[in-house]
Structure formats: C-alpha cells, structure tokens
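1. here is my input, please return the structure:
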Amino acid sequence: MAQAMKIAIVDDEQDMRQSISQWLALSGYDTETFGSAEDALKVLGPEYPGIVISDIKMPGMDGMQFLKKLMGSDSALPVIMITGHGDVPMAVEAMRVGAFDFLEKPFNPDRMSELAKKATATRRLVMDNRVLRRELSDGGQLMKKLIGQSPVMERLREDILDLGQADGHVLIDGETGTGKTLVAHALHAAGGRAGKKFVLISCSAFEEDALSKRLFGPMNPEDAQLPAIEEARGGTLVLEDIETLSETLQARLLSAINEQGTPAETRIVAISNLQEAGRTSEDALRSDLFYRLAALRITVPPLRQRGEDILTLFTRLSEQFSDEYGCDAPQVSAQEAAQLLQAPWPGNVRQLINVAERAVLQSRRGSGTIASLLMSDHEEMQPVMTTEGKPLKEYVEAFERMLIDNTMRRHKGSIASVMDELCLPRRTLNEKMAKYGLQRSDYL
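-> Alright, predicted model coming up:
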C-alpha cells in the first residue's frame, strides 16, 4: 500500500496557514502547520513523507533561507513557495534554488490543490524509489525474494553468495521469465560493490548506433549522462539480452573489458535470454567475448524444476493479489495443486504471476478454475501437462505442506485453530511442520 503523503504548511500568519490547511484537508490531505521555519526544521528531514508549502516573507529565517536548508537536506523534497503579488524575481530565484513551483498571492485554492497533487505524486515516486534502492542494496531482502526450498534454489542462492564475493565478470543465462535480472541485482548486493553504482541496459531496446553511444560514448554535448561503461565505474553494469549485440559492438565490449585492470573497474554482468530452441549463449557470442563473460556463470533454473516451490510461490502471489484486489485468496484443491505441479510453465515465474493474478480475479467473480488458466495456446481445450512425471508421494507431500502453510497463515500461527480446522492432533501437526520446515514463529 502506498504511503500516505503529508503536507507541511509553514507561514507566520495563523489565519493563512489555517485556511490553507483546511482547504487541503477537505481535498483529503494530511496536513500539519508551523508558525516558523525554525519550528518546521525540527520535523522536516530527508525522509519526510510529503511536501512543503511555505511563505517566502517570514520573520527570523525567511522562506529563501528555509528553502536552501531544505534543499541541502533533501534536494528531492518538493517545496511550493508562496510569493507576494508581482514578486517575479523572488519566484525565479526560488525555482533556481530548487523550489517545486510557486503560488502568487492572492492565489486560487484550486491551483494550490493542483500543485499539491503533482508535488505529492512526485514525492511518492521518490520515496518508493528510495525504498526500492535500499531493498536492492540489501542482499538479505533480495535473497528473500528468491523463494524456495528446492535443491536448485538452494544451489542458486549459494552461487549468488559465492560469485557476489568474487570480482570477475558474470554470465547469467536461463529461460525467459526465470528472474535473471533479480539474480543480477542480488549478485551486486551480495558483494563489495553493493553501495556502488548499478546500471542496467537492455541491449535489445536500442538501435545499434544509439546503443553504441549509450554504452561507450561519445554522448551528445547537451546530455548530462555518462556512457554506461563510465557511469557504472566502480560498480556493476548489467547488459540484458547480450545475445542481441552486433559483431561490431561485441568487439567494442571485449576491447573495453580488456582495457580494464584487475580487479575490473566496472564489473560486467551479462544476461542472455535466448528463446530459440537449440541455440545457446555460446552460439550467439564471439568465442573470446563468451569466455571472458562466462568464466563465472549462473544458470537460473526453470520453474518446472523447482517442485513444490511452485505451490509456495503461487500461495504468496495469490495472497498479494488478493490484498491488492480486496478479496479472499483462492483455495487450491488437491487436483489443482497437482495441475500446478505438472504444468510445464514455458513462461516460468512470469507466467506463474499471471496465472495467480487471474486466479484471484476468477475467485472474486466466483467462477473459473486453475485448470482453465493452464490451457495450452496451441492445443484446443487440452490442459498442458509436463512429461516429467513425479511419484504420487511427492504430489501428496507438496499439497500437504501447502495446506498446512496456508492454514497457519490464515490463523496467524494459532496452533489450536489449525488443529481444529485440519482435524489433526498436536503431535501429528508438530511432526508434519518439522518435516516440511515450517516454523510457527514465521506466522505470528
């Protein structure tokens, strides 16, 4: 859920700040008022979850001094300045210092509401991006996103931790939709470059000339952005769809890699997303570049190899979507659990996300089945099932684990409630939770 935005109103005239506060409160904003800039600075900081509306002419610290203090603390904090009638030079100076916009007295309240709406939307985006950056710099948080207890996921997490500590270039490959970009973020966060630049370029999103300039320069004189290889210096440059690079750009990339010292100034993490049957990264790249990139290599496992992780992921995703749409998550039957486990998942996790969202929407309408969502696009009305069979015992255990997990979540870890719903004695429930690695503390 998006964080509620506040509006701090700073004005030495009580009537003015109260009238602004009342108008914005009627528009649905959470406001707080301050009679001086000094009082406001005791509350406003880099993480203030909102915007500021301030008069320019105030006793003590005036609005311009106040604005400079705020910009020094957080240059991304939107500040709307209230100026006197005809005071254009003051307004221009405020904008130069970093004000979001200004209102000229006497101002139209609707104009103020419009500016407040734009400013709070801008602030929300900034705050969301900061949360994301903190999450991406936190290897522990990223590892939590790599959900699963299957052997292939345990191995993937170990590989990320090992290669994250290394300093060589890395090639990440795997089928489409497996989460290769997330793995690249985790690699960066798990090593010594965690606090440094992380630059991601999709090679398939540019024409060749534009991609050449974006990667290696020269950039246009009016463009403040550095070439990516320079922008990521000291950190990590991630190149998605590396297989789409032309021979010419492959040669330039190899040259740039060879020119770097050891350890590399810019670590290259290449992501290969080949979808053509029978074609590999080695086929698509010139051999000298391939071997420079693939000295350290991670292959992200397809979803169909992750066993009961499929049910765990489906449960987490359906819970998220049910919260988003304000309805109950769908209850998965034993037959539907088997269908989820048997499906080949050509679109991998990306496809599972889509199925989970549609399952929640179907459940909200009270119609449809998971089987109907797993129908093949190529086979009329026939469920697509993998040819990789599993022993019946594995299906039963996967469903049993999912059922206990879901019930524990629903009852927030209440053992008595779970025992009652599943008709299980306490000893049996404890034994099964131990068997499946379920901890009561995770649900409290």
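2. CA only for contacts and neighbour counts going forward, please
-> OK.
3. show me the strands in the stretch 1-150 of the chain, by range?
-> Using DSSP state E, counting those that start in this stretch, the strands found in the stretch 1-150 of the chain span residues 6-10, 30-34, 50-55, 79-83, 101-104.
4. tell me what the last one is packed against?
-> So that's strand 101-104. strand 79-83, helix 88-97 (3 or more C-alpha pairs under 8 Å, 6 or more residues apart in numbering; DSSP states H and E).
5. list the helices and strands the first one packs on?
-> The reference is to strand 79-83. Against strand 79-83 (3+ C-alpha pairs under 8 Å, 6+ apart) you get strand 50-55, helix 88-97, strand 101-104.
6. change it to 10 Å
-> Where contact means 3 or more C-alpha pairs under 10 Å, 6 or more residues apart in numbering; DSSP states H and E, strand 79-83 is packed against strand 6-10, strand 50-55, helix 63-73, helix 88-97, strand 101-104, helix 109-136.
7. please generate a structure for the following sequence too, so the two can be compared:
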Amino acid sequence: MSTFLIIDDDPDIRASLRLFLKTRGHELLEAGNGDEALNILKKQRPDGVLLDLFLGKESGMQLLGQIKKTDSTLPVIMLTGHSDVATAVEAMKLGAMDYIAKPFKNEYLLLVLQKAVKVSELFMEVKALRRQVKKKTQPAGVVFGPSPAIEAVIKQAHIVAPTDLSVIIQGPSGSGKEVLARLIHDFSRRASGPFIAVDCGTLPEALVESELFGFEKGAFTGADRKKPGHFEMAFKGTFFLDEVGNLSPNVQAKLLRVLQERKIRHLGGKTDIQVNVRILSASNKNLSELVEQKKFREDLYHRLNQFSIKLPSLSQRKEDIPVLAAQFIREANRSLHKKVQSISRAALAMLEAHSWPGNVREFRNIIFRAVLSAEKSVELEHIQLEPSTVAHSTAPISASPGNSSPLTGQTLKEAVAPLEKEMIQKALKETGGNKVRTARLLGIDRKALYYKIQKHGL
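-> Next up, the predicted model:
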C-alpha cells in the first residue's frame, strides 16, 4: 500500500480521489491549504504529493518551493486546468515530477502515481546507500580483508580520497590496484562523476594517443569520425592510468602537459580543450627506479606522486585468505549460477600454503574454477593451482625430481602460449562460449580476451 498527500481546496475533488485510491488499496492524506500540508509533511513522508496549482488565495507554485525545500526528493505532481498547462510546465522546471490537467481520467492518474512511487523508492534507496557508504571503512565485496596491512591501506585511501591530489598506487600485478583506485573515487567529491580506467600496458603503441586524447575526423587513416578521448570522458570524474610506467616518452610529455595546463588537444585538432579530472595511476614497477634509469620522466613522476599508496602482495597478508575465499565463492555463485555454501579446512589450508605469485587475481580464478566443479562445498580436489605456479607453493606436492624437463631454448612467452590457449578453450567450454563470463573466469577484461582469442585463432 502506498500513501499519497493531496493538497486541494476543493473538498469534492479530495473526496473523489480518496474513494478511488482506497478501492485500489492506497491511503490518501488530505490538506485544504499550504499550512495543513506542511504540518502533515513534518509528521509523515508520503510516497507522492498531488498539488493543485491554485489553492484559493494561495499559490501552488510557492507551496511547491516550500515542499522541495523541506524534501527535495519527494515527487510532486501538479493538478491544473487545461488553460494552465504552461504554468504547470514552469512548475516542473522548479522540481515538480509531472502534471495532470483537469478533468483527468482515474486510470491515467494511477499510472502517474505508480511512477511517483518508483521515483520515491529510488531516492530512498540512494539515500540508504549513501548512508552505508559514509559508515563504511572499507567496501564490501572487493579484494581486501581484515589484515593490519590492508587496514593501513584503507586508512590511507580515506585520507587522500576527499582531496584532488594525484595518487600513485604501487603493488604487484593482481594485487587490486584498480579496485583501490575505484575506492578512492567512490569516497571522493568526484564520486558522482565517471571513473575511467585505462591499462597502458595493453594499449597498442599506435593507439595510445588517440585513446587518451581523442582525435578529429581525418586525423589518420580510418578516422572517419570525431572521437573524444578518455580525458574528456572522465570530465568531473577520475581517470585511472594503470601500468603508467609503460607509456612512451612522447606520451609521457603530453601527459605532463595535461597535468600542468589542464588542457588536451585532439590528434589532428587545432584548439585546446579544457579537462577537469583527477588523475590516479598505478604501476607494478618501481617508478622511482625507472626515473633513475631515464625510462620515466622525473617531472611527470613528481606530478603524479603527490600521494603514494603501496598495496601488499597476497603472500604478505595471508590472514585475508578466508575472507577473500568466502567473498569470491559468493561472486562465483552469482556469476556461474551455483549454490556452493562453504570451503573445507583442507582446501583452505592448501590455499593458505600457496605463495600466490598472481596475487588476488590468481586467487579469484582458482576459487571460480573450484566453485564451477563443486556442489555444496569447495573441497581439496576442487583446488587446481596454476601449473606454472605450483612450484612456488609450500603445500605438499608429490613430484619426482626426475620429471623436471630441461629448457628447450623457448622464450617464456612461447612456453606459456599453449597453456594460455588451453585455459581459454576450457573456459569458453565451461561458460558455453559466453565471453563476459569467460573473461571473469580467467580474471581478464573482455578486450584482453578478444585479443587472445584472435591471437590463438579460437
């Protein structure tokens, strides 16, 4: 049952609406003037308000302003005569959700009121979520945990989030740098703006500039239309540059100019475009060492490094593993439509013994595969550690020294390629060819998956 407030000086209209809404299971609060309405609103929040544009000597427009001042999210529907539609439209500019011209059909009124209920529920949900966000010291459902090392990271994130300082997040691959960047964005004053993330390590060199800065039509072969860059798309939000250490010297120079002047220029463009973004960056390399090696601009490094956060590897915070296992089991259940409820002590012990060179990303992949094979509980036999990383584990593994193979002259990339292809094939089979689920299962983004599928001819 929904509750509505009608503000109308005509008692006949109020009585008619009261009878109609009561037959539809709704409750109607009634006010004949502005004072009565405001007194009701002090005591109770209805799901919507029906407000007559003219209340005798009172102005419905003026009362609308008072209601919106009291509760800006409360849906207000204006009641008006056909000759007053233009005034009703002005009321919508002042915050009214909709208007209905008299005489109106009850069924149409009901549709508008149902819309008001949905709007009201949405606003209440947003308020509740905002309250939850303010109360949280770390986000639920992400790659963190209760360890002292992560608590220190979260504390640093909360300190720097409300500022506009540029932040460098350093940590090994798979440790959750982008998740931390999103956390900083979510707790910043730019949270209502976009969060745009770019992996500089996977962007082809020829496309880096056009992706970051955009281009004009005809700027190069194939540029058949104008396209904004990521800096523009992140307007009033946060731009996250992952693996920033991979940028070429030329792009580094252009990025420095953006940070200094807050302007960009499209490829093929002749005019500068103002940008309004906060820059967060990350690297699994030591950027200060790259500066010493003359592989990264020192002036750019200092611009990016106004604040620094270092993420520990998973092997440095193994007390987080039980929490992460439970979280990823829940995620896998939702993604894979499974109902796994727990993980055995033996399986958990094996996970805690592993060195996790791939960090949280590798851990998540293992849990997803285990959930795919398990029924009610993840057991030891469901844990399939990566063949390329099992040797790093301190868990007991039966193996014969005589089984080791000598190096064959292959590069690491050539040796890993067949395994990568096999894993992608298995994942595609397990997900029925669903690319989104396959990417999640493998712990990579869809662009990377499409590239690897094409590379391996799958």
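8. now the TM-score, please.
-> After superposition, the two chains reach a TM-score (TM-score structural alignment, normalised by the length of the first structure) of 0.56; 345 aligned residues with a C-alpha RMSD of 5.4 Å.
9. hmm, back to that, closest one to Thr299 of the first structure among the helices and strands packed on strand 101-104 of the first structure?
-> Smallest distance to Thr299 of the first structure across those (C-alpha to C-alpha): 47.3 Å, for strand 79-83.
10. okay, and that closest one goes to which residues in the second structure?
-> Under TM-score structural alignment, the match for strand 79-83 of the first structure in the second structure covers residues 76-80.
11. how much does that stretch stray from the first structure?
-> When the first structure is superposed, stretch 76-80 of the second structure averages 1.9 Å from its matched positions, counting by mean C-alpha distance after the TM-score superposition for the first structure.
12. next, format the strands of the stretch 1-150 of the first structure as JSON lines and append mean neighbour count.
-> Listed next are the strands of the stretch 1-150 of the first structure as JSON lines, based on neighbours: other C-alpha atoms under 10 Å:
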{"stretch": "strand 6-10", "mean neighbour count": "23"}
{"stretch": "strand 30-34", "mean neighbour count": "18"}
{"stretch": "strand 50-55", "mean neighbour count": "27"}
{"stretch": "strand 79-83", "mean neighbour count": "25"}
{"stretch": "strand 101-104", "mean neighbour count": "20"}
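13. any chance of those in a markdown table, plus distance to Trp345 of the first structure?
-> Listed next are the strands of the stretch 1-150 of the first structure as a markdown table, based on distance: least, C-alpha to C-alpha, whole Å:
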| stretch | distance to Trp345 of the first structure |
| --- | --- |
| strand 6-10 | 44 |
| strand 30-34 | 46 |
| strand 50-55 | 43 |
| strand 79-83 | 49 |
| strand 101-104 | 50 |
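14. to Phe206 of the first structure, which of the ones you listed lies closest?
-> Going by C-alpha to C-alpha, the one of these nearest Phe206 of the first structure is strand 101-104, 34.7 Å.
15. test my guess that Leu361 of the first structure contacts Gly368.
-> Yes. Look at Leu361 of the first structure against Gly368 with C-alpha atoms under 10 Å: they come within range, at 9.3 Å.
16. the more surrounded of those two?
-> More neighbours surround Leu361 than the other of Leu361 of the first structure and Gly368, with 21 against 14 (other C-alpha atoms under 10 Å).
17. report the buried residues of the helix or strand hosting that one.
-> Here Leu361 of the first structure sits within helix 348-365, counting by DSSP states H and E. Using 16 or more other C-alpha atoms under 10 Å as the test for burial, helix 348-365 of the first structure gives 348-349, 351-353, 355-364.
18. by contact count, what packs against that helix?
-> Helices and strands touching helix 348-365 of the first structure, by 3+ C-alpha pairs under 10 Å, 6+ apart, are helix 309-325, helix 370-373.
19. the longest one to helix 348-365, inter-axis angle?
-> Okay, so that is helix 309-325 of the first structure. Relative orientation of helix 309-325 of the first structure versus helix 348-365 (axes from the mean of the first three to the mean of the last three C-alpha atoms, to 10 degrees): 50 degrees.
20. tell me what helix 309-325 of the first structure is packed against?
-> helix 334-342, helix 348-365, helix 392-410.
21. that helix relative to helix 334-342, how many degrees between them?
-> Going by the same axes, to 10 degrees, helix 309-325 of the first structure makes 110 degrees with helix 334-342.
22. between helix 309-325 of the first structure and helix 392-410, what angle do the directions make?
-> Here helix 309-325 of the first structure runs at an angle of 30 degrees relative to helix 392-410 (the same axes, to 10 degrees).
23. residues contacting the nearest residue to His354 of the second structure once chain neighbours are set aside?
-> Once flanking residues are discounted, His354 of the second structure sits nearest to Ser393: 4.2 Å by C-alpha to C-alpha, 6 or more residues apart in numbering. With contact taken as C-alpha atoms under 10 Å, 6 or more residues apart in numbering, Ser393 of the second structure is in contact with 350-357, 385.
24. distance check, Ser393 of the second structure against Val378 of the second structure.
-> 19 Å (C-alpha to C-alpha, to the nearest Å).
25. so who does the residue most central in space within the first structure touch?
-> In the first structure, the C-alpha nearest the mean C-alpha coordinate belongs to Leu132, at 5.8 Å (C-alpha atoms, centre = their mean). Leu132 of the first structure makes contact with 126, 138 under the criterion C-alpha under 10 Å, 6+ apart.
26. look up how far Asp138 of the first structure lies from it.
-> Remark: distance between Leu132 of the first structure and Asp138 of the first structure (C-alpha to C-alpha) = 10 Å.
27. check Ser75 of the first structure too.
-> Per C-alpha to C-alpha, Ser75 of the first structure is found 24 Å from Asp138 of the first structure.
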